[in-house]
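Peer 1: predicted model and sequence follow; I will ask about them next.
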Amino acid sequence: MTQRRAQLAANLDQVQGRIARAAASAGRDPAEITLVAVTKTYPASDVVLLAELGVTDVGENKDQEAKAKAAEVRAAGAVPRWHFVGQLQRNKARSVARYADVVESVDSERLASALDKAAQDLRDAPLDVLVQVSLDGDPSRGGAAADLAATVEAVAGAPGLRMCGVMAVAPAGWDPERAFERLAGIAQQVRADHPEATVVSAGMSGDLEAAILHGATHVRIGTSLLGMRNLLR
């Protein structure tokens, strides 16, 4: 555990350095940018260590893994802010609403409605939501495209949800700067109607610099922070 903590600390230092340099290049304050540690496939013990190292936000993409991990981490006394970042089926809405603090992958009116009902039934406060944007219109990767405006309005009008902003993944084969420049324009349009929607979740281990250049407030980092799983086991 001591060796793993040292490894995570070193990786975290490197990632934070990249964020700071990218922010400086963009003329931004690095304090504006939240690191979301994507811990899918990694054990709850890693989440606890990251929390001890000061990481406040954790991302997961599969409900079955996430709900068990959240319970284990809570039992260990750590209380990170949980982001659900994967594609979400409506029949999992109630489960996710029990432990997630943020759902970043709402991409349809029907999913917004299911989450709204679950949040109203299960929570004392609205569930924070980001609308996932499809930048290339490919439905296999999730994200709203032609129905983006309707999805945004569905989230904004749902009493159980809080419309916080947008999320996207750079499409395979795209220049990340092109992708995140497009997302920045969409985010600006959303904020024009919903000024509270200030979050832009974009950028991962390979392209966080481009995301920060184009206004990302949250970057979702897995490999650069936790390492390649097959090298750890």
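Peer 2: Structure's in. What do you need?
Peer 1: only C-alpha atoms for contact and neighbour calcs from this point on.
Peer 2: Noted.
Peer 1: now stretch 151-167: buried residues?
Peer 2: Across stretch 151-167, burial judged by 16 or more other C-alpha atoms under 10 Å covers 151-156, 158, 160-167.
Peer 1: same question, stretch 217-228
Peer 2: So for stretch 217-228, counting by 16+ other C-alpha under 10 Å, buried means 217-226.
Peer 1: could I get those residues as JSON lines with secondary structure?
Peer 2: What follows is the buried residues of stretch 217-228, written out as JSON lines (DSSP: H, G, I helix; E, B strand; the rest coil):
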{"residue": "Thr217", "secondary structure": "coil"}
{"residue": "His218", "secondary structure": "strand"}
{"residue": "Val219", "secondary structure": "strand"}
{"residue": "Arg220", "secondary structure": "strand"}
{"residue": "Ile221", "secondary structure": "strand"}
{"residue": "Gly222", "secondary structure": "coil"}
{"residue": "Thr223", "secondary structure": "helix"}
{"residue": "Ser224", "secondary structure": "helix"}
{"residue": "Leu225", "secondary structure": "helix"}
{"residue": "Leu226", "secondary structure": "helix"}
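Peer 1: can you put these in CSV and add distance to Asn11?
Peer 2: Below are these laid out as CSV (distance: C-alpha to C-alpha, whole Å):
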residue, distance to Asn11
Thr217, 20
His218, 18
Val219, 15
Arg220, 14
Ile221, 11
Gly222, 11
Thr223, 10
Ser224, 7
Leu225, 5
Leu226, 7
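Peer 1: related to what we said a few turns ago, ok, of the buried residues of stretch 151-167, which one's closest to Asp138?
Peer 2: Met167 (15.2 Å; C-alpha to C-alpha).
Peer 1: next one for the comparison:
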Amino acid sequence: MSSPPEDRLAELRDNLAAVRSRIDQGCLAAGRSSQEITLIAVTKFFPVTDAALLAELGVTDLGESRDQDASVKAAELAEHTSVAVRWHFIGRLQRNKARSVARYADLVHSVDRQSLAEALEDGARRAERPALDVLVQLSLDDDADAKAPTGRGGGAADELMRLADRVAGSEVLRLAGVMAIAPLKGDPDQAFSRLAEVLQRLRENHPAADVVSAGMSDDLEAALRHGATHVRIGTALLGRRPQQFR
């Protein structure tokens, strides 16, 4: 049984205060300002009413990872709140979903291959959008079969740079920066340190690519130490996902 709206609002308010405190403390320890950080509430698997409550609490950047849910939620949210929000698509994206995502996403975090960049480009044109912001995704996984360009080895880093150049050369896509996810096992500091190295190289050719989407509920402090500008928070903010999605 779901909580009454007033109980859920109080729960989200308390969770938000705790997350913002972690961001403040993490930035203080890293010698940064928390004003530099964008908190993205990952609302996947949670109802649109939660998204509306978060928007009313001042969290206006919302993340989703499945187009079939995100497209509906983006359309429905206007019925629940008048607060303007930014939608972030953060999940692995199939080419056949790119046209749909290009209609509502303000920032696509997970561009990991040229064919996807081309599909988003086509979707943005069809939606008559003047520009669609995207991030190139860097895999920090030690798995050699990782789908996204990996941060280990010069050749793979070169692949990421070629993808970034492809995006930057588009008339309708804008290279906003890079996204990465730390491996489930291992030291997130080491992983995000590799991200920082690749990012430095990326910015030599693309200085305006200043978004660094890294850090989640379990590792946001490590991400902040290594330059994250956007943190993607789900569990710490909304709680455990509903039973049917566990």
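Peer 2: Okay, I see it. Small disclaimer: the values here were computed from a predicted structure and weren't measured.
Peer 1: would you pull the TM-score for this pair?
Peer 2: In this superposition the chains share a TM-score of 0.95, using TM-score structural alignment, normalised by the length of structure 1; 233 aligned residues with a C-alpha RMSD of 1.7 Å.
Peer 1: rewinding a little: the buried residues of stretch 151-167 of structure 1 in strands, which ones?
Peer 2: Among those, DSSP state E puts 161-167 in strands.
Peer 1: if I look at the residue nearest the centre of structure 2, how far off is Asp219 of structure 2?
Peer 2: Residue closest to the average C-alpha location in structure 2 (C-alpha atoms, centre = their mean): Ile90, at 4.5 Å. Between Ile90 of structure 2 and Asp219 of structure 2 the computed distance is 17 Å (C-alpha to C-alpha, to the nearest Å).
Peer 1: wait, isn't the residue nearest to the centre of structure 2 in contact with Ser65?
Peer 2: Yes. Ile90 of structure 2 is in contact with Ser65 according to C-alpha atoms under 8 Å; the separation is 5.1 Å.
Peer 1: quick one: map the residue nearest to the centre of structure 2 onto structure 1.
Peer 2: Under the alignment (TM-score structural alignment), Ile90 of structure 2 pairs with Val85 of structure 1.
Peer 1: which ones are touching its match?
Peer 2: 59-61, 103-105 (C-alpha atoms under 8 Å, 6 or more residues apart in numbering).
Peer 1: list the contacts of the longest helix seen in structure 1.
Peer 2: Longest helix of structure 1, by residue count under DSSP state H: helix 2-25. Contact with helix 2-25 of structure 1 is made by 29-30, 33, 49-50, 53, 208-209, 212-213, 224-226, as judged by C-alpha under 8 Å, 6+ apart.
Peer 1: repeat for stretch 128-145 of structure 2
Peer 2: 102, 106-112, 124, 146-152, 160, 163-164, 171-183, 191-192, 194-195, 211.
Peer 1: follow-up on the earlier one: ok, the contacts of Val85 of structure 1 in structure 2: which stay?
Peer 2: On the basis of both residues aligned by TM-score structural alignment, their matches' C-alpha atoms under 8 Å, what survives of the contacts of Val85 of structure 1 in structure 2 is 59-61, 103-105.
Peer 1: which residues in structure 1 form strands?
Peer 2: Under DSSP E, structure 1 gives strands at 34-38, 57-60, 81-84, 102-106, 127-132, 161-167, 199-201, 218-221.
Peer 1: can you add distance to Arg5 of structure 1 and give those back as CSV?
Peer 2: Below are those laid out as CSV (distance: least, C-alpha to C-alpha, whole Å):
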stretch, distance to Arg5 of structure 1
strand 34-38, 15
strand 57-60, 16
strand 81-84, 20
strand 102-106, 26
strand 127-132, 30
strand 161-167, 30
strand 199-201, 27
strand 218-221, 17
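Peer 1: re earlier: farthest-separated two in the ones in strands among the buried residues of stretch 151-167 of structure 1?
Peer 2: Spatial extent of these (C-alpha to C-alpha) is set by the pair Leu161 and Met167 at 15.9 Å.
Peer 1: how many neighbouring residues does the residue mapped onto Val73 of structure 1 from structure 2 have?
Peer 2: Using TM-score structural alignment, the equivalent of Val73 of structure 1 in structure 2 is Leu77. As a burial measure, Leu77 of structure 2 scores 20 neighbours (other C-alpha atoms under 10 Å).
Peer 1: just the buried residues of the contacts of helix 2-25 of structure 1.
Peer 2: Counted by 16+ other C-alpha under 10 Å, these give 30, 33, 49-50, 208-209, 212-213, 224-226 as buried.
Peer 1: now do the contacts for Glu76 of structure 2.
Peer 2: Listed by C-alpha under 8 Å, 6+ apart, the contact partners of Glu76 of structure 2 are Val48.
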